[in-house]
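Novice: Sharing a model prediction with you, sequence too.
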Amino acid sequence: MQKHFPEKAVHGGRIIALRQKYGPDLLDVSASMNPFLPLISCDFQEIDLCVYPDDTYSALKDKIGHVFSRPTDEICVGNGSAELIRVYCNVLLSPNDTVRIDPPTFGEYGLSAKLAGANVVSGRDADLRIICNPNNPTGILRSREEMLALLDDCTKKNSRLFVDEAFMELAARNESISDIRSDDLFVMRSITKCFSVPGIRFGFGFGPADLIEKIETVRTPWTVNAFAEAFTMRALDHYDDLVLSAEKISAEREWYFARLTELDLSFEPSSVNYILVHLGRNASEFTESMLEHGVLVRDCTSFGLFESIRISVETREKNLRVVEALSACLR
């Protein structure tokens, strides 16, 4: 009997192909990267590509453990957040388990749960609850107090909590629960967004040692390549510099809120470096119009939001370009 496969999750990341069509000056505000980066120097010529990476990634885990105050046996690594989501679900879920995922949110959660044979539900108790905090695409940030209450509720109901904090450094890191040690909690992080390196696939996570051992067993050997390992080691030396990034993003986001209000557009009260904008019209058609004006926004149809787009908070010069394009397309 042929196995049923769910449909692949739809993501952004189309900029390479679209620049071939619309030109190299096409502005990408669909991917939500940190526009105010720390200065990081990493000489990839020093990397010896003639040897395998250390598959235990002991030095890398030591660095992560030092920054986040976690023992290395409670740290796992992977080829981006997506791999860790997939591996976590393969390890934890059995056929017909239930996973609570409240939309709209990142599509890989539901896909990974379904590939593991689980049933995805929303708005009710389940064997596993997955939460993106701050959420993608809304930018809504749940407080540390609220997250700890959710964890306590999961523990009482004999369920688990998976928290994706990929954008936390660009919001309010004091709201993170990555320091909490619980048998029922797994917290995932990424360097993609905060250090603006989507081409270097690296994610990491924190959880109980027995769970981490299983994740490290199931993930593909040598999944973190030498370039990703080297860059992450350097980037983590600048982790505290991201506080300034978050402050600059916050100021620019408030400026953006005012401009969107002037355009009579409604939006979610984001706490991070992207804003979910409600258009009151077809999002896919509007996205195409924005492309004609030299700007790529994130069409949120794939999130089930057929009249909404997501735009990243960039430098003022780029943000002005987006506002001008929005104004033109709204006429």
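Specialist: That came through, no problem.

Novice: alpha carbons only for contacts and neighbour counts from here, please
Specialist: Noted.

Novice: pretty sure Val120 belongs to a strand, no?
Specialist: Yes. Using DSSP: H, G, I helix; E, B strand; the rest coil, the assignment for Val120 is a strand.

Novice: Pull the contacting residues for it.
Specialist: Contacts for Val120 were tallied using C-alpha atoms under 8 Å, 6 or more residues apart in numbering; they are 98-101, 110, 113-114.

Novice: one more structure, for comparison:
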Amino acid sequence: MLNHGGKLRAASVRYQIPLSDWVDLSTGVNPHCYPIPEIPLVSWNRLPEDDDGLIEAATVYYGCNSILPVAGSQAAIQSLPVIRRRLFPDSNTVAIPAIGYREHFHAWSQQGYEILTYEDEPTEAQLHQADVVVIINPNNPTGHLIDPEKLLMWHNQLSKRQAWLVIDEAFMDCSPEHSLTDKVPCSGLILLRSIGKFFGLAGIRLGFVLAEKSVLTCLQEHLGPWTINGPSRFIAQQSLKDEIWQQQNMTRLKTSGNRLLKLLQEHFSKVYGTPMFATVFTDRACVLHELLCKQGIFTRLLDDESGIRFGLPRNTDDWHRLASGLQRTC
């Protein structure tokens, strides 16, 4: 099992600081989640049904009618290597970002694929060699964003030899103009979207796969029935329909993201940000992470210990504590 942000209880025990006294910046999840409406009793009492309106709501939100709900994009990340091998038995090579959400690397390597790593973007040689190219757009944790025209050019190149372009758009909601959702269905193009990040609903474990029907059918058969529970389906449906909240949330996240970026730039030279998180690259990452933890400020130390990712503070007190903590630490 890989390590991820969000393990606040373990940090509380280690540093002997009560849970209520922490500023938790360890995830990129929106700290102001969608307000949960009253959940109908039927959502608890009946088995989930595919025709409950969730897919229709997602179709409107993403502008795509070839879509499958899954138990978080993590479920798709773990399953796609199996599906690829089933559909294309000779597949062997996958290009994946060297710095990025590590579950992609883990899932493909677990299925025996040869992994080619790249920095911000795959090389021409890798685009010619790989059977699957995985893009995280924008990248988590670097924030690197790839232009859609370039992605479409890569897809056209890959599709000619039945190679896949898999794009993880978990943090794309604040930059819809960079999304390729309106290009699906298209042969060999697979997009992953998440309800957890933008809507702040990580706990309901729901995401979507956008792809051609043959891929979705194979994926659905692999995952089996009732992968999303009834209450989660209801909550997600309401959030996807609430355009007023979405616009207000977009404005709030962009304002907070810019504020976080400026705050970190006062102390660090290498800072990369998105509306939902910012990452600092420094050779003092381990030391800084430890010092902040001792002040009850929980950040995400990158897997290779080259930097620290900061999520958004929840309220005024959290912003003040982060500013003061950075002042003392840096």
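Specialist: Looks like it came in fine. A quick note: this is a predicted structure, and the numbers were derived from the prediction, not measured.

Novice: Format the contacts of Val120 of structure 1 as TSV; extra columns: distance to Arg86 of structure 1, neighbour count and secondary structure.
Specialist: Putting those into TSV (distance: C-alpha to C-alpha, whole Å; neighbours: other C-alpha atoms under 10 Å; DSSP: H, G, I helix; E, B strand; the rest coil) gives the following:
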residue	distance to Arg86 of structure 1	neighbour count	secondary structure
Thr98	16	23	strand
Val99	13	27	strand
Arg100	16	22	strand
Ile101	15	23	coil
Gly110	10	26	helix
Ala113	8	28	helix
Lys114	10	24	helix
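
Novice: Between the residues you listed, which sits nearest Arg298 of structure 1?
Specialist: For the contacts of Val120 of structure 1, the closest approach to Arg298 of structure 1 (C-alpha to C-alpha) belongs to Gly110, at 19.6 Å.

Novice: was I right about the closest one contacting Asp102?
Specialist: No. Counting by C-alpha atoms under 8 Å, Gly110 of structure 1 does not reach Asp102; the two are 9.8 Å apart.

Novice: Now do the strands in structure 2.
Specialist: Ranges of strands in structure 2, per DSSP state E, are 23-24, 67-70, 93-97, 114-118, 132-136, 164-168, 189-194, 207-210, 271-273, 277-281, 297-298, 300-301, 307-311.

Novice: The ones you listed into TSV, with extra columns for distance to Leu288 of structure 2?
Specialist: Formatted as TSV, the strands of structure 2 follow (distance: least, C-alpha to C-alpha, whole Å):
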stretch	distance to Leu288 of structure 2
strand 23-24	15
strand 67-70	37
strand 93-97	25
strand 114-118	27
strand 132-136	26
strand 164-168	29
strand 189-194	30
strand 207-210	33
strand 271-273	15
strand 277-281	11
strand 297-298	11
strand 300-301	9
strand 307-311	8
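
Novice: Quick one: closest of those strands to Pro176 of structure 2.
Specialist: Closest among the strands of structure 2, using C-alpha to C-alpha: strand 189-194, at 11.6 Å.

Novice: ok now the closest one, how far from the chain's centre?
Specialist: Centroid separation for strand 189-194 of structure 2 versus its chain: 10 Å, with C-alpha atoms, centre = their mean, to the nearest Å.

Novice: Output the residue interval of structure 1 matched by that strand.
Specialist: Mapped onto structure 1 using TM-score structural alignment, strand 189-194 of structure 2 spans residues 185-190.

Novice: Tell me roughly how far the matching stretch lies from structure 2 on average.
Specialist: Here the mean offset of stretch 185-190 of structure 1 against structure 2 after fitting is 0.6 Å, by mean C-alpha distance after the TM-score superposition for structure 1.

Novice: any chance you could map the helices in structure 2?
Specialist: Along structure 2, counting by DSSP state H, helices occupy 8-15, 41-45, 54-62, 73-87, 102-110, 124-129, 148-159, 213-223, 230-241, 243-265, 285-293, 316-329.

Novice: out of these, nearest to Pro275 of structure 2?
Specialist: helix 243-265 (4.0 Å).

Novice: Flag every buried residue along the closest one.
Specialist: Neighbour-count burial for helix 243-265 of structure 2, counted by 16 or more other C-alpha atoms under 10 Å, picks out 246, 249-250, 253, 256-258, 260-261, 264.

Novice: Looking at these, spot the one nearest Leu87 of structure 2.
Specialist: Gln246 (37.3 Å).

Novice: Trace the closest one over to structure 1, please.
Specialist: Alignment note: Gln246 of structure 2 maps to Leu242 in structure 1; criterion TM-score structural alignment.

Novice: Not counting sequence-adjacent ones, nearest residue to that match?
Specialist: Glu169 (6.5 Å; C-alpha to C-alpha, 6 or more residues apart in numbering).

Novice: Show me what that neighbour lines up with in structure 2.
Specialist: Checking TM-score structural alignment: Glu169 of structure 1 goes with Asp173.

Novice: Make sure that match is actually in contact with Phe198.
Specialist: Yes. With contacts counted by C-alpha under 8 Å, Asp173 of structure 2 reaches Phe198, the gap being 6.3 Å.

Novice: Those two - which one has more neighbours?
Specialist: Between Asp173 of structure 2 and Phe198, Phe198 has the larger neighbour count (other C-alpha atoms under 10 Å), namely 26 against 20.

Novice: quick one, what contacts that one?
Specialist: With C-alpha under 8 Å, 6+ apart, Phe198 of structure 2 has these contacts: 29-30, 171, 173-174, 276.

Novice: what about Asn291 of structure 1, how many residues close to it?
Specialist: Not Asn; residue 291 of structure 1 is Leu. 19.

Novice: Can you give me the separation between it and Leu279 of structure 1?
Specialist: Separation of Leu291 of structure 1 from Leu279 of structure 1 (C-alpha to C-alpha, to the nearest Å): 16 Å.

Novice: what's the answer for Tyr239 of structure 1, then?
Specialist: 36 Å.

Novice: Would you enumerate the residues in contact with the aligned partner of Ser266 of structure 1 in structure 2?
Specialist: Aligning on TM-score structural alignment places Ser266 of structure 1 opposite Lys270 in structure 2. Going by C-alpha under 8 Å, 6+ apart, Lys270 of structure 2 touches 280-282.

Novice: try it again with 10 Å
Specialist: 264, 279-282, 307 (C-alpha atoms under 10 Å, 6 or more residues apart in numbering).
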